[in-house]
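**Q** model the following, please.
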Amino acid sequence: MNKILSSTLTAFIIALALACSKTESSVDEQDGLSAFSQDSLIKHIVKLSSDEFQGRRPFTIGETRTVEYLTQSLRNMGVEPGNGSEYFQKVPMVEITPTCDPAMLVNTGKGDFSLKNMEDYVIWTENTDSVISVEKSDVVFAGFGVVAPEYNWNDYQGIDVKGKVVLVMVNDPGFSTGDTTLFKGKEMTYYGRWTYKFEEAARQGAKGCLIVHNEKAASYPFSVVQNSWGKSQQHLDTRGSKEYRCPVEGWITEAAAKKLLNTISDGEALLVKANQKGFKPVALPAKVSTSMKVKAVFNESKNVIGKITGSKRPNEYIIYSAHWDHFGIGKPDAKGDSIYNGALDNASGTAAVLEIARAFKSLKNKPERSIVFLFVTAEEQGLLGSAYYAQHPVYPAHETVGNLNIDVINNFGRTKDISIAGEGQSELEDYLKKEVESKGRYIAPEAHPEAGHYFRSDHFSFAKAGIPALTTGSGIVEVAKGKEYGQKQQELYTEKFYHQTTDQYDAATWKLEGGLEDTILLFQIGKRLAFETTWPQWKEGSEFKALRKK
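**A** Sure thing, here's the model as predicted:
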């Protein structure tokens, strides 16, 4: 009896030890921390955002210098090439410049009118045909343009939109009503993101898709649309792909959309009805005509990749990512400066990943899993570099443990809090929470969940591939000056620096202690994962959970 009990107890202890080893390996919390240097972080930011790099736009000398700098930095650290013998992955792209008609003609049974290009609407194309046109195309108002079986929602039910132009609303059905039973209420799901609207319209066979702009629902004014689209844009080179995209994509102001809707009686009421379950799409008694000439230039950009091979499980990968690109040289500001240096966005995130790479190389206990450092191109053009990597992964998705992405770090001081974009998505958030709480800090709710920040940076490309992905946002409760100060700093950045020539490193005002602390948090998460055998999962309710199972 005692032998049986002894054997049972021994077996239990062994099983318990094995179970613990699967979730928690012995991790030296201090290992690697001494490698982090604020001076080194600043050095990288200053170099990458200098005028010498000309704003780091793909296809320019700025890209060449950036790729050389990143490659040499990784080589100097002893980080091995991440794509065979190369430090880069070629990303085939195309730069498309549309020259649009000055107006869109609208024919109705009660008279005709026209809408002005760049004033009432902004359109573009990813099609490389020399001329793109819509000639007296039918118009269908398709609510939010959403097909979501899990929410029992189909805005295209019962109507054929092939060859037609669809008019759809931005964001989710739950946003404007605040109804928490509709989708995720005010928190945007991917169904609310403008990229999804175009994707679904294409799946439905539409010839064109116009998104009705609303400043609150989109989280930015129409001026952002005017400044960002309708001009030269870069896209992935999809020649040879059978995937269909609407030849005409764009945004339309709410006022202009109402002119189209009012071609039927009480048409504006459809904007409200579209928020209700059971909404049916409506064919409008209007036909639209416009065209654009297209100039297409094909070229290649580069993702930069470095790797530290795992000592025990080299075929399991943890990927750190940041985008190296910005907008290059553009319209001069009031002072005549035309270089969009992108110091915070995203020289700071790029520099942070370089610091993490240096810390991993300094570890006394080498990581058991492989650590990948991925610097992607063309994020500012629509997450193109990360999208290409996700579609053509160097390391298979089913062998990738997770993605930790850095897009802009805190430059105004240490904070008590930190935020998560799209909180509630994956178990990587639990790892962050543990690290944050161990430092006496806390995770604050996302300030604007309706803005859909989870779908607006490179980690999203990994999420779409089923890989758990995490990106954090700067906290706002500054340790010494409080919440109001932190809020003002973030508002100041958005107003005065975001996507402007003024986004430059300023030694007199930048305080990177907080940014470095946040970077170390992400290093510690990756280090913990590097010594575990567990695989972080998507949480219940995440729209990406089913993709991981596949």
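**Q** C-alpha from now on. contacts and neighbour counts both.
**A** Fine.
**Q** any idea which residue is closest to the centre of this structure?
**A** The centroid of the chain falls nearest to residue 457 when counting by CA atoms, centre = their mean (1.7 Å).
**Q** surely it is in contact with residue 381?
**A** No - using CA atoms under 8 Å, residue 457 is not in contact with residue 381, being 11.0 Å away.
**Q** the longest strand along the chain: what's the following helix or strand?
**A** Counting by DSSP state E, the longest strand found in the chain is strand 282-308. Once strand 282-308 ends, the next helix or strand along the chain (criterion: DSSP states H and E) is strand 313-323.
**Q** whatever helix or strand comes next after that next one - contacts with which helices or strands?
**A** Per DSSP H and E, the first helix or strand lying C-terminal to strand 313-323 is strand 328-329. For strand 328-329, the elements it packs on are strand 339-340, judged by 3 or more CA pairs under 8 Å, 6 or more residues apart in numbering; DSSP states H and E.
**Q** what's the strand it packs on in contact with?
**A** Applying CA atoms under 8 Å, 6 or more residues apart in numbering, the contact partners of strand 339-340 are 51, 54-55, 326-330, 332, 499-503.
**Q** separate out the buried members of those.
**A** Buried by 16 or more other CA atoms under 10 Å: 51, 54-55, 326-329, 499-503, out of the contacts of strand 339-340.
**Q** specify which member of those is nearest to residue 226.
**A** Looking at these and their distance to residue 226, the nearest is residue 499, at 13.6 Å (CA to CA).
**Q** which residues in the stretch 151-300 of the chain form strands?
**A** Along the stretch 151-300 of the chain, counting by DSSP state E, counting those that start in this stretch, strands occupy 153-154, 165-169, 208-212, 233-236, 248-252, 282-308.
**Q** so which of those strands is the most surrounded?
**A** Burial of the strands of the stretch 151-300 of the chain is given as mean neighbour count (mean count of other CA atoms under 10 Å); strand 165-169 ranks first at a mean of 29.
**Q** gap between it and the chain center?
**A** Mean C-alpha position of strand 165-169 versus that of the full chain (CA atoms, centre = their mean, to the nearest Å) differs by 23 Å.
**Q** again, but for stretch 80-91
**A** 23 Å.
**Q** cool, and stretch 215-226?
**A** 17 Å.
**Q** kindly report the same for stretch 106-119.
**A** On CA atoms, centre = their mean, the centre of stretch 106-119 falls 35 Å from that of its chain.
**Q** would you mark the buried spots in it?
**A** Buried residues in stretch 106-119 (16+ other CA under 10 Å): 106-108, 114-115, 117-118.
**Q** pull out the buried positions in stretch 462-479.
**A** Neighbour-count burial for stretch 462-479 [16+ other CA under 10 Å]: 462-478.
**Q** could you do stretch 19-38 as well?
**A** Neighbour-count burial for stretch 19-38 [16+ other CA under 10 Å]: 27, 31-33, 35-36.
**Q** another for comparison:
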Amino acid sequence: MRTALFLLLSVTFCIANAQSPRFKAKYLNSISDSSLQQHVYILASDSLKGRNTGTEGERKAARYIVENFEQNGLKPFNDTTFLQNIGLWSWQWKEFKLESKQRDFENYKDFVYLSTAPVAPEIKAECVFIGNGSDSIFNHIDVEGKIAFVCVKSFRSWYRIASKTKREGAVAIFMVHQSDNDEFLKASERNRVLHQQLSIGTREPVFSESMIKAFAVNQNITEELFQLPYDSLKQLNYEQIKSLPAPKLTLACQLKVEIADANNVVGYIPGKGKTNEAVVISAHYDHIGERHNGICVGADDNASGTAAVIELAKAFAPLEGKLNRDLIFLCTSGEEKGLLGAFYFADHPQEHRFDIKANVNIDMIGRIDSTHKSNYIYTIGNNHYPEFDSLLHVANNMLEPMKIQYDYNKSQGFGNFLRLSDHYAFHRINIPVMGFFSGLHKDYHTPNDTPDKIDYQLMEQRVKLIFTTTYLAAQKTAFTSQTDE
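**A** You can find the predicted model right below:
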């Protein structure tokens, strides 16, 4: 049977090598708070638009990481390129059209599309008014093959009435707010931001023709369509509604679907070259992009982790050819979409030559959470790997010790942090992992997660602990096993 051995000789060997003055002065001292700050401010700048997966902002971040990897002498992970395309599809809104015989209506000013399915080819149909969409209206108004126009109390709960009109045969639905035209402006602004963002998936999207086509419209266009002011329109009885004009409209909402330009950035520093064994140091460099209330620049999540990987690459560079294992520096894309980049790297070993023995993952290490003042770090996953935990404590005792916190190792269900960052891609295939994390805060996934809120001196201390732990993990006697007869 195969049994993991927690080798005291391994720890003794590592301490003897790592505690030398040369180790501390030459390598650890190259990690600085000012350099970390510079990286975070660049990666979390507004010009990168929140680094959403597959966007130009994320590609700018990738180019910056590549530039630093090259400057620090890293080699491309497959000896050809630092970029690993992760095989995703993207789709984004391309064109919105609403036309009558009289004029073309203006997107976001006159109308806004609420659904996610494209309207392509375009729809040409009559538009009929159906009041508030009560069940009885369908006994008087035929909506089969037509565009239904309805008064609603809220645009946020549009799906119920849209589904009802779809069942009655309507090809699309226009909704106008019953009382507050400012609600249209709010809905328009929310969806304007959403329409500018890429959607990302692992497969080419398929959109059913049966999906509902729903629009919010400005009250001002009702008079153009039905030749009555909105206040008069909503007072009509069934017979009066039946006598309204039914203008013919043309609708189109087109999507651009293509293979996504979404890439992991991967470089490595060779070890002594006797084996292909490697330790992966990872952090995701993507974030969530823009929201209706601003750009989510993602300083802590995860410009901080990405800055740490860049700084660690610089610190380890002088050790090329000296460690027993190769060191892989992996900045992943698509973490916010479901750990997509990390899964791709872990599941495609044929794209590189490495035999991965451990993963050190860094996700949000720049802030102080509500339960601490300073001098702490959370670790995740090491409760599954006692030898990794031992290396962590040896490393911590070699430095000015930090408080090692295990709170996030105890979480379960959706809050199981072992499953919520890139280290899970390795853990699930039985590669030992350790995640470094500084805890959640109120600015998480909001535009308020900004570079000025990072504690860079504390971040430097954390990165030095990560460096030392990784140094120990790169020794030949760490993460070994033998067969007991």
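**Q** give me the TM-score for this pair.
**A** Superposed pair, TM-score by TM-score structural alignment, normalised by the length of the second structure: 0.60. Supporting alignment: 327 aligned residues with a CA RMSD of 3.7 Å.
**Q** need the three-state assignment for the residue nearest to the centre of the first structure.
**A** coil (DSSP: H, G, I helix; E, B strand; the rest coil).
**Q** residue 43 of the first structure -> the second structure?
**A** Counting by TM-score structural alignment, residue 43 of the first structure lines up with residue 38 in the second structure.
**Q** ok, now how distant is residue 289 of the second structure from residue 55 of the second structure?
**A** Plainly put, residue 289 of the second structure is 9 Å away from residue 55 of the second structure if you go by CA to CA, to the nearest Å.
**Q** return the closest of the buried residues of stretch 19-38 of the first structure with respect to residue 360 of the first structure.
**A** Among the buried residues of stretch 19-38 of the first structure, and counting by CA to CA, the member closest to residue 360 of the first structure is residue 32, at 6.4 Å.
**Q** ok, now which ones touch that closest one?
**A** Taking CA under 8 Å, 6+ apart as the test, what residue 32 of the first structure contacts is 359-360, 362-364.
**Q** let's see it at 7 Å
**A** 359-360, 362-363 (CA atoms under 7 Å, 6 or more residues apart in numbering).
**Q** ok, it to residue 21 of the first structure distance?
**A** Where residue 21 of the first structure is concerned, residue 32 of the first structure sits at a distance of 22 Å (CA to CA).
**Q** with residue 402 of the first structure instead?
**A** In terms of CA to CA, residue 402 of the first structure sits 19 Å off from residue 21 of the first structure.
**Q** how about residue 81 of the first structure?
**A** From residue 81 of the first structure to residue 21 of the first structure the distance is 31 Å (CA to CA).
**Q** what's the neighbour count on residue 330 of the second structure?
**A** Using other CA atoms under 10 Å, residue 330 of the second structure has 27 neighbouring residues.
**Q** helix/strand/coil for it?
**A** Three-state call for residue 330 of the second structure (three-state DSSP): strand.
**Q** so who does the alignment partner in the first structure of it touch?
**A** Using TM-score structural alignment as the criterion, residue 330 of the second structure maps onto residue 374 of the first structure. Neighbour list for residue 374 of the first structure: 304-306, 319-322 [criterion: CA under 7 Å, 6+ apart].
**Q** map residue 402 of the first structure onto the second structure.
**A** So residue 402 of the first structure corresponds to residue 358, using TM-score structural alignment.
**Q** ok, its match touching residue 430?
**A** No - Residue 358 of the second structure lies out of contact with residue 430 (CA atoms under 7 Å); the separation is 9.3 Å.
**Q** mind listing what's buried in the helix or strand that contains residue 188 of the second structure?
**A** Assigning secondary structure by DSSP H and E places residue 188 of the second structure in helix 182-195. For helix 182-195 of the second structure, burial by neighbour count (16+ other CA under 10 Å) applies to 183-185, 187-192, 194-195.
**Q** off-centre distance for that helix?
**A** On CA atoms, centre = their mean, the centre of helix 182-195 of the second structure falls 22 Å from that of its chain.
**Q** so which residues make contact with that helix?
**A** Under CA under 7 Å, 6+ apart, the answer for helix 182-195 of the second structure is 92-93, 108, 112, 177, 216-218, 290-292.
**Q** equivalent analysis for stretch 264-282 of the second structure, please.
**A** 62, 66, 69, 74-77, 82-86, 309, 317, 320-333, 341, 353-362, 474.
**Q** next, the distance between the ends of it.
**A** 10 Å.
**Q** re earlier: so for residue 393 of the first structure, which of the strands of the stretch 151-300 of the first structure sits nearest?
**A** The nearest among the strands of the stretch 151-300 of the first structure, by CA to CA, is strand 282-308 at 11.4 Å.
**Q** and that closest one with strand 313-323, angle?
**A** 120 degrees (axes from the mean of the first three to the mean of the last three CA atoms, to 10 degrees).
**Q** any chance of the strands of the stretch 151-300 of the first structure in CSV, with distance to residue 347 of the first structure too?
**A** As requested, these are exported to CSV (distance: least, CA to CA, whole Å):
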stretch, distance to residue 347 of the first structure
strand 153-154, 41
strand 165-169, 34
strand 208-212, 32
strand 233-236, 20
strand 248-252, 30
strand 282-308, 14
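**Q** of all the ones you listed, which one is nearest residue 6 of the first structure?
**A** That would be strand 282-308 among these, by CA to CA, at 43.7 Å.
**Q** how far does that closest one sit from the chain's center?
**A** 17 Å.
**Q** repeat for stretch 300-320 of the second structure
**A** For stretch 300-320 of the second structure, the distance to the chain centre is 20 Å (CA atoms, centre = their mean).
**Q** go on, stretch 61-80 of the first structure?
**A** 23 Å.
**Q** try stretch 511-525 of the first structure
**A** Centre to centre, stretch against its chain (CA atoms, centre = their mean), the figure for stretch 511-525 of the first structure is 20 Å.
**Q** what range in the second structure matches that stretch?
**A** Under TM-score structural alignment, the match for stretch 511-525 of the first structure is residues 455-469.
**Q** residues of that stretch that come out buried?
**A** 455-456, 458-469.
**Q** quick one: the helices in the second structure?
**A** 8-18, 21-26, 33-43, 56-71, 158-167, 182-195, 221-226, 230-233, 238-242, 305-316, 340-347, 386-398, 423-427, 456-473 (DSSP state H).
**Q** now render these as CSV, adding distance to residue 272 of the second structure.
**A** Shown next, in CSV, are those (distance: least, CA to CA, whole Å):
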stretch, distance to residue 272 of the second structure
helix 8-18, 15
helix 21-26, 17
helix 33-43, 29
helix 56-71, 20
helix 158-167, 61
helix 182-195, 49
helix 221-226, 73
helix 230-233, 78
helix 238-242, 83
helix 305-316, 14
helix 340-347, 23
helix 386-398, 21
helix 423-427, 24
helix 456-473, 14
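**Q** tell me which of those sits nearest to residue 126 of the second structure.
**A** helix 221-226 (10.5 Å).
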